[in-house]
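J.: give me coordinates for this.
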Amino acid sequence: MSSNIDKNKKKLDRLEKQALGENQRIIKPGECMKYMTVEIDSGCLSVELLGTSITSVLATNQIQYKIRSNLIQHSVIWKRTLPQNLISSSQNELQLSEKIVQEKVLLLLMPAKDFIQHVKSKSLLNEIKTIQQMFSSDYTFELMICGLKSYCTRNRGAVGRTESEFALSEIQLQANCCHRLLESSEEVGQVIQQYTKSIAERPYKEQKAEKYEKENFYLGNDSKDCVRVQNGIGLSRLWQQQLIKLPNVTLEIAEAIISKYPMPILLVEALEKSDSKETLLADLSIRRAGGPLTTNRRIGNELSRKICNLFMNEDPSSNI
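T.: Have a look, this model is predicted:
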């Protein structure tokens, strides 16, 4: 009896790991776009500037989309399909059922004519706030004004530039709603494509950032100029590399410092004991090259002060 329970437990553990691996796979760049659907309000297709060119851009880039009647007219929203992992204890099998999640981002595509009317009646801020009240406070809203430049060219004097800029500044400051000015349906399609990619990759990037924040050291994306240290071998090279990373520190300067202080701790101890910390390294001689015509020069007061500041200053906001 107990052996059967152990077998079932091991099988369920294995299935859980498989489910976790599947969840990680679908949020990775390259895979995540397959699980995104753009839902475009049907009213967008009747707008002169927009039309079906938007969907052509999305189809060309293999982005899934739906034309439907959204809650907000002329809006674009995103939905993500997630596998909801269910483990059946009776059959010991992993079952996946789709779960649709709406992303908390909304684009409002406003034709230039509607924007001009809101500016004239000073109702743009109220319009944006009314829309925001229909959603939770953690939603992001972006206003896309379509064809404003061409509309103003055809209808000169329709509205003043100062009035338009004031209305846009007002919604940004009071409603935290940014805006873009778009002049073609291709631009609108490209913006929707950019947002789709950004929204799709957000869970992966947030997970990656959270992981790095927990680390106590900096993790680079490449191994350029890295020094391998093993069993104490490579420490001198690492110390040299650390010094060279400092501004104005050449290989010759680093070698001069290392010849006097082979390890960082020795330099720190010398600085702590010195009465003239900032000039401790100033008189160190730098040998430029070999041969009878070789000239020597000093590290100098300025670089000595900067190196002292780097190792001794405890203020994190201080400039080196």
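J.: from here on, contacts and neighbour counts on C-alpha atoms
T.: Will do.
J.: list the contacts of Asn126.
T.: Shown in contact with Asn126 (CA atoms under 8 Å, 6 or more residues apart in numbering): no residues.
J.: quick one: the helices in the stretch 51-200 of the chain?
T.: Remark: helices assigned in the stretch 51-200 of the chain by DSSP state H, counting those that start in this stretch are 53-60, 112-121, 124-132, 148-154, 161-175, 185-213.
J.: element containing Lys9, please.
T.: Using DSSP states H and E, Lys9 maps to helix 2-26.
J.: next, the angle helix 185-213 makes with that helix.
T.: Helix 2-26 runs at 130 degrees relative to helix 185-213, counting by axes from the mean of the first three to the mean of the last three CA atoms, to 10 degrees.
J.: which other helices and strands contact whichever helix or strand comes after helix 2-26?
T.: Note on helix 2-26: by DSSP H and E, the next helix or strand toward the C-terminus is strand 36-41. When contacts are defined as 3 or more CA pairs under 8 Å, 6 or more residues apart in numbering; DSSP states H and E, strand 36-41 sits against strand 64-68, strand 75-88, helix 185-213.
J.: alongside the first, I'd like the structure of this one:
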Amino acid sequence: MCDTPIQISSDDSESSNDSIKNLPSVDFHSSFSSDNTASSSTNGSRLTTRTTAKTKKKKYAPKTQKKATKKKSVKEKLTEQKAAKTKVQKLNKIYRPGECMKFIEIVMHPTFLDKWYTEDLENEIHMGGVRILSSSDLFEPGLVLWRRSVPSSLVSIYGQVNNTSPEERCDRGLYVITAQDVVTYVCEHTLVRHVAQIRDMADVKLTLVIFGVQDYFKHARKKSKQNNDLVMTEMDLEMAITDLLVSTGCDAVLLDQSIELATLIMHFTKAIALAPYKKAKRECDEQAEFYMRGYNKKCVPVDKDGNGISRLWQQMIAVLPYCSLEKSRALCAKYKTPLALYETLQSPEGVRAVADLGVTRPVIPRSRVRRIGPEFARKLQILFTAEDGNTLID
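T.: Model prediction:
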């Protein structure tokens, strides 16, 4: 081995130093960290793509659910509206005039039709198209009630879904009693208490019907004097009926023939059947500022084919103040429609043309020829051509 040291010349050293200086500087920490960051970025990008996909799914899932719930809610609303519409149509059919009598039933005791004063009742009821329902549950044989058949619906009661009753009880009732049976109540002053008990038990507005009053007053006095029975006078009966009306609010009807009883029951049946329709009609009329159904005087009917329009046009002119029937006939003969009169009155010479129109008068000897006149023609022009609805016609 030689221990001679190696000598480097200055030129060589400078070149070597230059070469060392010119070498690219490499940072091992930075390279290592960059490799790690690259790998982590790739992994992170995968994670972020996965997380974004998951978040996208999470973001869009509630929207689809909301759309589905919205569609369901819209469908449910439509079905509810259809169900409500069909229910209203059925109820309108039940309460409509002409159809309402088919859904009414008269509830009577089985022994009521066997009475001698109800011989014409069954035929009259069948002719009216009403059904009779015999019920032995009635506590009083002379009681007559009504009920209506209605469509049943689902109702939740205390968390349980049940069907409503297909029958609707009416709040009116009749209590039929003969004059012979009412004598004891009138003479003992217990008629008010007896009728009030029946009214409270039936829970209806009751009307007392007393049958055969004239026959009782004709024949009962002689029999009562012979047998020492209770005698009822006409004054006693009137006082008892007045006391009944004042104390309980129950009215009374006196009848003497079986056909009158049948007619009375049918009148009550028709009134009960039409009561909901008339009530709704009255509520609708009360919402208006004036009663439109009262303005039905001198009306002119017009059919589907248009027959009666000319008479209606003539009536429209005749109802104007200071217009006679002859003037309206003359105007309608010249101007067949309101449009023709309107176009004439809009022209500059329209008022003069209408004013010079001749009016035919009845055949009167030595009668002068009349005209419409400028004053009435001017009023017609204001009526037909004024654009302001508050214009006064003086």
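J.: got a TM-score for the pair?
T.: In this superposition the chains share a TM-score of 0.64, using TM-score structural alignment, normalised by the length of the first structure; 246 aligned residues with a CA RMSD of 3.8 Å.
J.: tabulate the helices of the stretch 51-200 of the first structure in CSV, adding columns for distance to Glu269 of the first structure.
T.: Converted to CSV, these look like this (distance: least, CA to CA, whole Å):
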stretch, distance to Glu269 of the first structure
helix 53-60, 63
helix 112-121, 67
helix 124-132, 60
helix 148-154, 66
helix 161-175, 52
helix 185-213, 31
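J.: who wins for proximity to Lys104 of the first structure among those?
T.: helix 185-213 (9.4 Å; CA to CA).
J.: from Cys32 of the first structure, how far off is the most centrally placed residue in the first structure?
T.: Central residue of the first structure (CA atoms, centre = their mean): Lys205, 6.9 Å from the mean position. Taking CA to CA, to the nearest Å as the measure, Lys205 of the first structure falls 12 Å from Cys32 of the first structure.
J.: quick one: map Arg147 of the second structure onto the first structure.
T.: Residue pairing (TM-score structural alignment): Arg147 of the second structure is matched to Lys79 of the first structure.
J.: mind listing what Ala289 of the first structure touches?
T.: Ala289 of the first structure neighbours (CA under 8 Å, 6+ apart): Thr295.
J.: secondary structure class for it?
T.: coil (DSSP: H, G, I helix; E, B strand; the rest coil).
J.: and the one 4 residues further on, by the same measure?
T.: Judged by three-state DSSP, the three-state class of Leu293 of the first structure is coil.
J.: and the helices of the stretch 51-200 of the first structure: which comes nearest Ile100 of the first structure?
T.: Taking the helices of the stretch 51-200 of the first structure one by one with CA to CA, helix 185-213 is closest: 13.5 Å.
J.: which SS state does Ser223 of the first structure fall under?
T.: Under three-state DSSP, Ser223 of the first structure falls in the coil class.
J.: then Pro321 of the second structure?
T.: Under three-state DSSP, Pro321 of the second structure comes out as coil.
J.: try Phe290 of the second structure
T.: Applying three-state DSSP: Phe290 of the second structure is coil.
J.: residue contacts, the counterpart of Val209 of the second structure in the first structure?
T.: Using TM-score structural alignment, the partner of Val209 of the second structure in the first structure is Met144. The contact partners of Met144 of the first structure, taken as CA under 8 Å, 6+ apart, are Leu107, Leu108, Leu109, Met110, His179, Arg180, Leu181, Leu182.
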